[in-house]
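[1] I'd like to go over a predicted model; first the sequence, then the structure.
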Amino acid sequence: MSKFKAFMKGNVKEAENASLKLDRFGEAIILRPLSAGEADAISDRCYKNKVGRKGKQERVFDAVRYNREICVASMVHPDLNDSDLQDSYGVRGSDNLYNEMFYFGEATQILEKVTEISGIDISMDDEIEAAKN
């Protein structure tokens, strides 16, 4: 019997999707948790080179783009790649649809839910407090 049996893919519980009801829409949106690999790939895409001091190139992280991309990647329903949905908002591309479809406050709620279900909303202080109890 393997000492890693609990970690074998077949023995791991599937992560559950979460629904989030936004007031403006008649039904809830469905979000899925992101894997570490997906988040890393998105993170890599969110760096850009920028001219810094004395003309030297610097890598700068675009946090706004990162937050938007993890939300778009997490969205299960509605399908942001659906051409009819994009047509209804007059845009092309899932990122553009996300930006057009959701208000700032709604986007903030989506980001909070994505970070919660992906397990990155827990601060180190929360973990220390839980360990104490």
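    That came through, no problem. Computed from a prediction, not measured in an experiment: that's the story for all the values here. Numbers count the residues shown, from 1 in each chain.
[2] C-alpha from now on. contacts and neighbour counts both.
    Fine.
[3] can you give me the buried ones in the longest helix anywhere in the chain?
    Counting residues, the longest helix found in the chain (DSSP state H) is helix 104-117. Going by neighbour count (16 or more other CA atoms under 10 Å), the buried part of helix 104-117 is 106-107, 110-115, 117.
[4] likewise stretch 84-104?
    85-86, 91, 94-95, 97-98, 101.
[5] need those residues in CSV with distance to residue 9, can you?
    Shown next, in CSV, are the buried residues of stretch 84-104 (distance: CA to CA, whole Å):
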residue, distance to residue 9
85, 35
86, 36
91, 39
94, 31
95, 32
97, 35
98, 33
101, 36
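[6] go through the residues you listed and name the one nearest residue 132.
    residue 98 (40.9 Å; CA to CA).
[7] comparison target, given below:
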Amino acid sequence: MDFKDFLMDEFEDVEPIERIIKMGGREKKMKFKPISAALGDELRKKCRKVDFYKGQKVIETNQDKYIANLIIETTMHPDLKNAELQTAWGVKGAEELLTSMKAKMNDGEYAEWSSIVSQINGYDKSMQELVEEAKN
């Protein structure tokens, strides 16, 4: 055991992962890259709502928003943040683009996309289990 195993040089950058996903009835070649743990924390915080109920702090996570943000940050191709792609769809912003794309997909296709994103980010658990963990 040596601390040198944990120096920055010992951590490798992850190469993009290609997958073929069916979208809108057609197969599309896509690229993905897992997000960092730090970005994962930011996404979870961004999707939380804190309320107080009878003096107790209650934290709720918007599961749909979390999944959408995870898809946006993990998907490299197509780049959902690309202004030209957004203009082609007649929207502004990655979340609006994703919403428009979802409207052209069946539910199973979107579920497959979110499942692949989950796997690429190293989650062995279902998204529901991850959301429950994020709530705590």
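    Thanks, I have it. Just so you know, these numbers come straight off a predicted model, no measurement behind them.
[8] coming back round to it: I'd like the next helix or strand past the longest helix of structure 1.
    Sequence-wise, the next helix or strand downstream of helix 104-117 of structure 1 (DSSP states H and E) is helix 124-132.
[9] centre of the chain to that next one, how far?
    Centre-to-centre, helix 124-132 of structure 1 and its host chain are 24 Å apart (CA atoms, centre = their mean, to the nearest Å).
[10] after the strand or helix carrying residue 73 of structure 2, which helix or strand is next?
    Assigned by DSSP H and E, residue 73 of structure 2 belongs to helix 63-74. Scanning forward in sequence from helix 63-74 of structure 2 by DSSP H and E, the next helix or strand is strand 75-77.
[11] average gap between that following strand and structure 1?
    Compared with structure 1 after fitting, strand 75-77 of structure 2 deviates on average by 1.1 Å (mean CA distance after the TM-score superposition for structure 1).
[12] who touches that strand?
    If you take CA atoms under 8 Å, 6 or more residues apart in numbering as the criterion, strand 75-77 of structure 2 is touched by 16, 30-33, 117.
[13] give me the subset of these that lies in helices.
    residue 117.
[14] nearest to residue 124 of structure 2 among the contacts of strand 75-77 of structure 2?
    Checking these one by one against residue 124 of structure 2 (CA to CA), the nearest turns out to be residue 117, at 11.5 Å.
[15] aligned partner of that closest one in structure 1?
    Alignment note (TM-score structural alignment): residue 117 of structure 2 maps to residue 114 of structure 1.
[16] that match is in contact with residue 29, isn't it?
    No. At 11.5 Å, residue 114 of structure 1 does not count as touching residue 29 under the criterion of CA atoms under 8 Å.
[17] for residue 15 of structure 1, give its distance to residue 31 of structure 1.
    11 Å (CA to CA, to the nearest Å).
[18] the more surrounded of the two?
    residue 31 (24 against 12; other CA atoms under 10 Å).
[19] does that one touch residue 19 like I think?
    Yes. Contact criterion CA under 8 Å: residue 31 of structure 1 and residue 19 qualify, at 6.2 Å.
[20] residue contacts, residue 30 of structure 2?
    Contact analysis of residue 30 of structure 2 by CA under 8 Å, 6+ apart lists 18-21, 75-78.
[21] let's see that with 6 Å instead.
    For residue 30 of structure 2, the contacting residues are 18-19, 77, by CA atoms under 6 Å, 6 or more residues apart in numbering.
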